[in-house]
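Peer 1: Kindly generate the corresponding structure for this input.
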Amino acid sequence: MSDSETVPPAAPGGGADLPAEAREIASGYAFTGPALDLGALLWDGTCLPDAAVRIPLSMLNRHGLVAGATGTGKTKTLQLIAEQLSAQGVAVFLADVKGDLSGIARPGQENDRVRKRSGEVGRPWTPAGFPAEFLALGGLGHGVPVRATVTSFGPVLLAKVLQLNQTQEQSLGLIFHYADTKGLELIDLKDLRAVVAFLTSAEGKAELRNIGGLSSATAGVILRSLTAFEAQGMADFFGEPEFDTAEFLRTAEDGRGIVSVLELPAVQDRPLLFSTFLMWLLADLFHDLPEVGDADRPKLVFFFDEAHLLFDDASRAFLDSITQTVRLIRSKGVGVFFVTQTPKDVPADVLAQLGNRVQHALRAFTPDDQKALRATVQTFPRSAYDLEELLTGLGIGEAVVTVLSENGAPTPVAATRLRPPESLMGPVDAAELDRAVRDSPLHGRYAQAVDRESAYEKLSAAAPAPQAPPPRAPRAPDEEPSLVEQVVGSGMFKSLARSVGTQLGREITRSLFGTARRRR
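Peer 2: Okay, the predicted model is just below:
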């Protein structure tokens, strides 16, 4: 990226010739340390290029919100922030729901609109591409496959995907605990289905009775939900090799942060799955990263597109876990930006933690729209603008901004004309994308799925034959019991738990979301 990304050419505090109100707003963005340059202040319908609107780099781990109606420019805002973060050496994760963010890896194309906008905001424009990795959930798409094991995904997030009620979610947690303690590794969906099927079978009734609070009826509901989920083609997302979320923290050889672009168009018809899977990525980072406190820049900024899908119909426990994860992950050097249409899509406890706000235009065609508009205005600090009027009159690529200053206080509300991204504003072609994926160092580690022995294989090996066996003669006193008798007989899994489960059980710790990692 051009040098203008690090040191904006416009006077950050504004000039003496600015109107007094505009000069006061601009002074709130006169930061002394590194900052990302969003664009220029709008005042009384005029763009003021000498009044820069910026975000301090040190405050990007304080989380944020990018909101606005469809077609107002949210995606370009993500791209603008992401490429400047990369230029500053910060890794970025982008959820590419619409499939048009892959262009961040290629220099942009100059045209009349780009020239006009860069001239209006008083910023030079130099085309630039940025180091990027392209990923895809379960390999559905052009990217390197991102998979999770069922055991690390955990019961809370899986209950959200399966749309279980609170009682069923708690019961699923008991099943995970049972599998953990018995050494039954839950790698893919067939592993979990095998464990639940065993617990609901005649052979497993005794074990089911030992799991407090889990009824056979509830276990049956969970089993049917799993079977239906798998029949919808969801099995590809769970398995090995599991993606190591530490891959998101890498920088390129030239020091720029790598932008990890997770391609999601292939799963657009499964929004609940991809939104919950994104939460697993964030929870896994939280689980693994050390505390860093207040650093001069974040390690990673995570953009969570279509955020409303995460919160729709979520249980109280799930929302509490999101709130706590967002609150605590800041101290691990990770910033989270939620991207959605209106602030009301985000629960109040989460919204209260989003100190950096970029609000694009809202539409107010219906009574519900009017209500959402008023609610949005109430989430902003007091301002010199009539925000209700302003938010309905913003053009494409314009937004109302307030961020946290270097001392942590909110900046004045600033109507802003945003500068254009310097990378390609659109997708690269599929052939180029495929080449980039094949050339990625991640391809060799994650492209080929692995199916090793886990709960399904262990239970299948220990299960009785389908046909009823002939009556057995009584075993002689000195005869060793068979494997089936050891595993399926009274006290099912006791021998297996002693040899494998106890060691595995000690190694599994579950986080706020019930996510887990084997010790690396």
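
Peer 1: hey, let's count contacts and neighbours off CA atoms from now on
Peer 2: Noted.

Peer 1: okay but L262 is in contact with G99, surely?
Peer 2: No. Taking C-alpha atoms under 8 Å as the definition, L262 is not a contact partner of G99, at 9.0 Å.

Peer 1: Which of the two has more residues huddled nearby?
Peer 2: Regarding L262 and G99, a neighbour count based on other C-alpha atoms under 10 Å identifies L262 as having more, with 26 against 17.

Peer 1: That one and V144, how far apart?
Peer 2: Computed as C-alpha to C-alpha, to the nearest Å, the L262 to V144 distance reads 9 Å.

Peer 1: any residues touching stretch 338-349, and which ones?
Peer 2: With contact meaning C-alpha atoms under 8 Å, 6 or more residues apart in numbering, stretch 338-349 is reached by 64-70, 74, 303-308, 311, 323, 351, 362, 372, 375-376, 379.

Peer 1: before we go on, could you also do this sequence so I can check it against the first one:
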Amino acid sequence: MSQSVPMPTPSTVLLGAAGEALQWLHLPLANRHGLVAGATGTGKTITLQILAEGFSRAGVPVFCADIKGDLAGISQPGKPNPKVEQRAVATGLDDFSYEGAPTVFWDVFGQQGHPIRATVAEMGPLLLARLLELNETQEGVLNIAFALADDEGLLLLDFKDLRAMLSHVAERAPELSAHYGNVSKATIGTIQRRLLTLEQQGAEHFFGEPALELTDLMLLAPDGRGAVNILAADQLVQRPRLYATFLLWLLSELFEELPEVGDLQKPKLVFFFDEAHLLFDDAPKALLEKVEQVVRLIRSKGVGVYFVTQNPLDVPQGVLGQLGNRVQHALRAFTPADQKAVRAAAATFRANPAFDTQAAITEMGVGEALTSTLQPGGAPGEVQRTRIRPPRSRMGVVTLEERKAAVEHSPLAGKYDTAVDRNSAYEMLRDRAATVPEDDAPHPAGPAPVSGGNPWGTMGRPASSGPWGGLPNPSWGDAAPPAANRGRRRQMAQPKASAGGGLLGEILGGGNGRRDSAAGALAKSVARSVGSQVGGQIGRALVRGILGSILKR
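Peer 2: Next up is the predicted model:
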């Protein structure tokens, strides 16, 4: 069969058929988010797979968290099967063919795909404080550590940098308390213990360089299909705190970096978060409110967020109310709690007089679902009992050889695979202590300068144009572009809150992360206070403005 068949209706994604009526997800409304729910074994993963395929064929990049490993089959063509082909025709796929999607594999641990990393500075003190479940006093001390790193030009890239910075703050507690506020060594000890807990869940693999560039999640294949980014999460899901860290960081990064674009003809990016309850379990109320805020506002950035979970009640009501496109597979009502979930799921749909929604939820078989999508104009459609169409790609796992080949032939091969440990806060503080007596050690004149300008152009794409609408030119063949020639979103990878950048940072010499020379120290002594106080305060206020507005209490 043909391996490349264009979408018959570029503005829609086919879900399946309800009797003779085909059910579509409308791309101009796909950034209004969605929910895929249902009991184990009812077909949620297949629904996720056909949605990802549909978005990819429409030129929309996709990000999926693969919890069980069976979503990876989307990278391979399906095997010929008469029953699959009959169902495809019965559910509206008259042009059905077997084909895999252009796929990029990712893995926080770097074992089943390209590593995903972020720097501690990119995570920021507010988000880290939420994830570490710090109280207000502990959060304040963590903010002091980040502020001091800004003022002294110390780069916070990985966990050992943050640990060294906290120890440095503890050593200078009496001096810093007069300028930044009270610093307690006991409080720092508590933060260090919380960091140890997160580190034991594998966070040392996540924090570091090279950091992920968001544009690498928005690649297009040469035939115009969007890349399907699959995060291997079978190990990550066993570390729920790290899993939540990753999801929240990625949402906040997208919200902060992408420009406002309003409603587009199709999303710029669609995210599927499987096992969504792990994001919300035991989360404090303040954090849930911030997640709700991000989900509500990120729509205007052109990003659609789709939660996949067993029970709609797993998603907080404030977030659930933002999900306009719904696919509800069967639920089992064996206990009073199950019956409550069925009633709650039925109540979220626009009723259809043709059948009882609550009864249908418990009666549906595998591969059936209740669907309700936003119609042109934004109104929710009546709930329909739908037979979900089959995917064009493989339904199941991939072999180790197939995964390895996909990683080796990826357009990002070699870019993230090797960790980089640059000179940063840990090394700077170690060298300072080893070479200069503590009482005579000169402080760096100022913080590191902010690198580069705004890398985003129209609709969140790089300012430099390329042959595929300004996106990086990926090679889906045998050769990958040399890593040295790729652009970097954060060349210096310094904290987002870096202050005193630009011309002032160059004059003060704080951007090189090294101690001032003996000759320069005297000349810079006056400018030091300007760089640390004025530059630090203004820079932090400007550069952390967006993230602070999201996460600040």
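
Peer 1: Need the residues touching each of L262 and V144 of the first structure.
Peer 2: With C-alpha under 8 Å, 6+ apart as the test, L262 of the first structure and V144 both reach F134, L135, A136.

Peer 1: if I line the two up, what does the second one land on in the second structure?
Peer 2: Going back to what we said before, that points to L135 of the first structure. In the second structure, the residue matched to L135 of the first structure (TM-score structural alignment) is W106.

Peer 1: Wait, a strand at A17 of the second structure?
Peer 2: Yes. Assigned with DSSP: H, G, I helix; E, B strand; the rest coil, A17 of the second structure falls within a strand.

Peer 1: what does it align to in the first structure?
Peer 2: Looking across to the first structure (by TM-score structural alignment), A17 of the second structure lines up with A40.

Peer 1: pretty sure its match is touching T46, no?
Peer 2: No. Here A40 of the first structure lies out of contact with T46, judged by C-alpha under 8 Å, at a distance of 9.9 Å.

Peer 1: Can you pick out the residue with more neighbours from the two?
Peer 2: A40 (30 against 11).

Peer 1: so how far is T416 of the first structure from that one?
Peer 2: A40 of the first structure sits at a distance of 6 Å from T416 of the first structure (criterion: C-alpha to C-alpha).

Peer 1: Now for those two: what residues contact both?
Peer 2: Both A40 of the first structure and T416 are contacted by C47, V53, under the criterion C-alpha under 8 Å, 6+ apart.

Peer 1: residue ranges for the strands of the stretch 251-400 of the first structure, please.
Peer 2: For the stretch 251-400 of the first structure, the strands defined by DSSP state E, counting those that start in this stretch cover 259-263, 300-304, 334-340, 356-359, 398-402.

Peer 1: same check, this time on the second structure
Peer 2: 12-18, 21-26, 34-37, 62-66, 103-106, 228-232, 269-274, 303-309, 325-328, 368-372, 384-388 (DSSP state E).

Peer 1: could you redo those strands as JSON lines and give each row distance to L297 of the second structure?
Peer 2: As requested, the strands of the second structure are exported to JSON lines (distance: least, C-alpha to C-alpha, whole Å):
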{"stretch": "strand 12-18", "distance to L297 of the second structure": "23"}
{"stretch": "strand 21-26", "distance to L297 of the second structure": "20"}
{"stretch": "strand 34-37", "distance to L297 of the second structure": "14"}
{"stretch": "strand 62-66", "distance to L297 of the second structure": "19"}
{"stretch": "strand 103-106", "distance to L297 of the second structure": "26"}
{"stretch": "strand 228-232", "distance to L297 of the second structure": "23"}
{"stretch": "strand 269-274", "distance to L297 of the second structure": "15"}
{"stretch": "strand 303-309", "distance to L297 of the second structure": "10"}
{"stretch": "strand 325-328", "distance to L297 of the second structure": "17"}
{"stretch": "strand 368-372", "distance to L297 of the second structure": "22"}
{"stretch": "strand 384-388", "distance to L297 of the second structure": "29"}
